[in-house]
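Asks: this one's sequence-less:
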């Protein structure tokens, strides 16, 4: 039988909650480190810097990161979606914003009315943007996206003359020409060289037609480091802003600081005898009397289940193994070799503790993915705490 509500208790005031974290799992975002990385890139590049803050700034928190990058003098901010740009405008960000994924649907009025510049690559983009600009009494401004070899979005080089004619007839000002490299993180990529040639030829054609783009941008993070000849007038670093190189081969090329540190704490501790199974499926069994710590974090927070029995965390400055299946909300680690481990001790999932460090690349290597996905996968259930400005 269901428990009946107490009518007296219903009239009593309930404790209030200010939204501050209760569970000891959070991601700490160092905005000073973000600013440091931006300044390193700005000094390194031969062009203006467009700071990519799409996908919630790669999981780091788009609004606080964008505000700090604006203070540091970013020439542009890059988002993937109109909605992401609107979020930044709603938070008071005034820096020019480029919508790198182009427009979806027919809400070009939102782009024009909120000073969001889209990339264009389909005839309907030109039509919709021009119509919205006329209705709002504004100028239709866009960057042309050229597909030089990525095979994703963009005008095909052979279709460029007709697209330029259409842009001119609709009165759309193409202030930029953009393309995206497919293999810039690979050494001696022949495709990257061809992509540079195609983009250069397109820029020449635009100039010959009196449509010379003010902004020519090709370089992502990898090309910003590896291809100075591809810097154009604007570079678009993403992962490097957040303290990671796009590929291990770039290690040492530029001094970066990690921006995100993901931590939790031990919430339960027990000693189990040899032969004790741990977690779903009994995929790990204690090979000796063991001290097992439970952590309040799991795959619902973005910690990959694929790290079952392979991943490591830091406890007391030491690497400790994840044992048993990573659960939705919790996981277990073997702290037998960590002297004095106790409930409440900090546990580092990503970042430094003592002389040890676990980077996103390490987690990615264990799970068959890339560090971009590790960052972006840290879910909204993990509170972000911003430090350093």
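Replies: Cool, the structure landed. Owing to the predicted nature of the structure, the values given are computational and were not obtained by experimental measurement.
Asks: switch to C-alpha atoms for all contacts and neighbour counts from now on
Replies: Noted.
Asks: residue ranges for the helices of this structure, please.
Replies: Counting by DSSP state H, the chain has helices at residues 7-11, 31-44, 54-59, 62-72, 82-90, 108-113, 123-136, 160-170, 190-208, 221-226, 360-367, 371-377.
Asks: And those: which comes nearest residue 258?
Replies: With CA to CA as the criterion, residue 258 lies closest to helix 31-44 of the helices of the chain, at 6.6 Å.
Asks: mind listing what's buried in the closest one?
Replies: Judged by neighbour count (16 or more other CA atoms under 10 Å), helix 31-44 contains these buried residues: 31-39, 41-42.
Asks: Need the residues you listed in JSON lines (columns: distance to residue 235).
Replies: Converted to JSON lines, the buried residues of helix 31-44 look like this (distance: CA to CA, whole Å):
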{"residue": "31", "distance to residue 235": "21"}
{"residue": "32", "distance to residue 235": "21"}
{"residue": "33", "distance to residue 235": "20"}
{"residue": "34", "distance to residue 235": "17"}
{"residue": "35", "distance to residue 235": "17"}
{"residue": "36", "distance to residue 235": "17"}
{"residue": "37", "distance to residue 235": "14"}
{"residue": "38", "distance to residue 235": "12"}
{"residue": "39", "distance to residue 235": "13"}
{"residue": "41", "distance to residue 235": "9"}
{"residue": "42", "distance to residue 235": "9"}
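Asks: wait, which of the residues you listed is closest to residue 77?
Replies: residue 38 (12.1 Å).
Asks: Pasting the second one now:
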């Protein structure tokens, strides 16, 4: 797609994504690599990013929902694929038929996947998840022996094959947090209990992005980088992307829709929370909260316009926001860059996260479908 004449776009550098995969693999050289592409690859585009990650050496892909997994299979992606967020009545049979590894965290899920395997006439690939302390999905430690025994019985019956055992950290983004050692201990005990039940999974895994970067003891057989693969530091208080050999993949930009002179005391946007301090030039950026620009960044969000950092003037509206250029000039059609790698002087997603009181994960993931993705660099074979 040609950016010329386009209102706004998110430029996705697949070459940077592939370089990030290589850098992250080097952090865990003995572990397999799962590229997490859930949530439309954190807003970057699930299929192009999945293809680029596999080309760069990822041997697994990870998604949250069954619909995401099935969409990848329909697109022809054949890499090993784990899906972990299930509700009763989900499309177990379809995922069994599509060779998707499905996560089981409770007896009800094991019962449903066993029924799907019977209907499919083939064993289901199952990964068992333990709640090591996060308090979300996963079997509680006291339920784990019963679940592993039931899974082994289903294996002996030819209904499933347990391909993995896994868990997820709660505070790995806070290096040194006491929960990290506790949760690793719970996971190691769960692995011993799974072995005692007779299970021999292909992969044991716990390391997310911060685990991959800062906890080598958590690497086990496979690591699951998510946000780090897209060039965002999961531990910004420890180091930025460049400190870990990573480069942000997404650049969000738009063309100015209006540039005009206004007098001092002129109200700007809803509620007139910003009044011009004197005669000035206002520039209109045609992106708003319907596109994923956080309304919480009203009066704080940074933007590169006419070669300088500006700040959102007043409230972010549904489709647009304003910046005050002061004595500088610009023209309609000039580029405004909300965030990118930062090496061109533009803000980063982390800058927007701090302005909005959130995390950079949310900044990139929330960029909506009204903003076309423009892919550059990389190789994209299935």
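Replies: Here it is on my side, so go on. Worth saying up front: this structure is predicted, and the values here are computed from it rather than measured.
Asks: Please state their TM-score.
Replies: TM-score of the superposed chains, computed with TM-score structural alignment, normalised by the length of structure 2, equals 0.93; 371 aligned residues with a CA RMSD of 1.8 Å.
Asks: now the helices of structure 1 in JSON lines, with distance to residue 386 of structure 1?
Replies: Shown next, in JSON lines, are those (distance: least, CA to CA, whole Å):
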{"stretch": "helix 7-11", "distance to residue 386 of structure 1": "37"}
{"stretch": "helix 31-44", "distance to residue 386 of structure 1": "7"}
{"stretch": "helix 54-59", "distance to residue 386 of structure 1": "13"}
{"stretch": "helix 62-72", "distance to residue 386 of structure 1": "8"}
{"stretch": "helix 82-90", "distance to residue 386 of structure 1": "17"}
{"stretch": "helix 108-113", "distance to residue 386 of structure 1": "29"}
{"stretch": "helix 123-136", "distance to residue 386 of structure 1": "37"}
{"stretch": "helix 160-170", "distance to residue 386 of structure 1": "43"}
{"stretch": "helix 190-208", "distance to residue 386 of structure 1": "37"}
{"stretch": "helix 221-226", "distance to residue 386 of structure 1": "24"}
{"stretch": "helix 360-367", "distance to residue 386 of structure 1": "19"}
{"stretch": "helix 371-377", "distance to residue 386 of structure 1": "16"}
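Asks: Minimum distance to residue 151 of structure 1: which of these has it?
Replies: Nearest to residue 151 of structure 1, of those and by CA to CA, is helix 190-208 at 11.4 Å.
Asks: equivalent range in structure 2 for that closest one?
Replies: Against structure 2, the aligned range for helix 190-208 of structure 1 is residues 178-196 (TM-score structural alignment).
Asks: winner for burial among the helices of structure 1?
Replies: Highest mean neighbour count among the helices of structure 1 (mean count of other CA atoms under 10 Å): helix 221-226, with a mean of 23.
Asks: what's the mean deviation for that helix versus structure 2?
Replies: Following the fit onto structure 2, the mean deviation recorded for helix 221-226 of structure 1 is 0.9 Å by mean CA distance after the TM-score superposition for structure 1.
Asks: so what does that helix touch, helix or strand wise?
Replies: Counting contacts by 3 or more CA pairs under 8 Å, 6 or more residues apart in numbering; DSSP states H and E, helix 221-226 of structure 1 packs against no other helix or strand.
Asks: distance between that helix and the chain's centre?
Replies: 17 Å (CA atoms, centre = their mean, to the nearest Å).
Asks: Show me what that helix is in contact with.
Replies: 44-45, 184-185, 230-231, 235-240, 245-247, 250, 253-254 (CA atoms under 8 Å, 6 or more residues apart in numbering).
Asks: what range in structure 2 does that helix sit on?
Replies: Going by TM-score structural alignment: helix 221-226 of structure 1 matches residues 209-214.
Asks: Alignment lookup: residue 47 of structure 1 to structure 2.
Replies: When structure 2 is aligned by TM-score structural alignment, residue 47 of structure 1 is paired with residue 31.
Asks: do the same with residue 385 of structure 1
Replies: By TM-score structural alignment, residue 385 of structure 1 lines up with residue 374.
Asks: Its match and residue 1 touch, don't they?
Replies: Yes: between residue 374 of structure 2 and residue 1 there is a contact under CA atoms under 8 Å: 6.1 Å.
Asks: neighbour count winner among the two?
Replies: residue 374 (17 against 9; other CA atoms under 10 Å).
Asks: Report the contact partners of the more buried one.
Replies: 1, 3, 9-12 are the contacts of residue 374 of structure 2 under CA under 8 Å, 6+ apart.
Asks: again, but for residue 233 of structure 1
Replies: Residues near residue 233 of structure 1 by CA under 8 Å, 6+ apart: 46-48, 214-217.
Asks: switch the cut-off to 6 Å
Replies: Shown in contact with residue 233 of structure 1 (CA atoms under 6 Å, 6 or more residues apart in numbering): 47, 215-216.
Asks: Of these - the most surrounded one?
Replies: When neighbours are taken as other CA under 10 Å, the top entry among those is residue 216 (24 neighbours).
Asks: From the centroid of structure 2, which residue is nearest?
Replies: With distances taken as CA atoms, centre = their mean, residue 42 lies nearest the centre of structure 2, 3.5 Å away.
Asks: returning to that earlier point: show the buried residues in the contacts of helix 221-226 of structure 1.
Replies: Burial by neighbour count, 16+ other CA under 10 Å: within these this picks out 45, 184-185, 230-231, 235-240, 245-246.
Asks: Any chance of CSV for those residues, columns distance to residue 381 of structure 1?
Replies: CSV is the format used below for these (distance: CA to CA, whole Å):
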residue, distance to residue 381 of structure 1
45, 36
184, 34
185, 32
230, 39
231, 38
235, 33
236, 29
237, 27
238, 23
239, 22
240, 25
245, 26
246, 27
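Asks: Cool, thanks, talk later.
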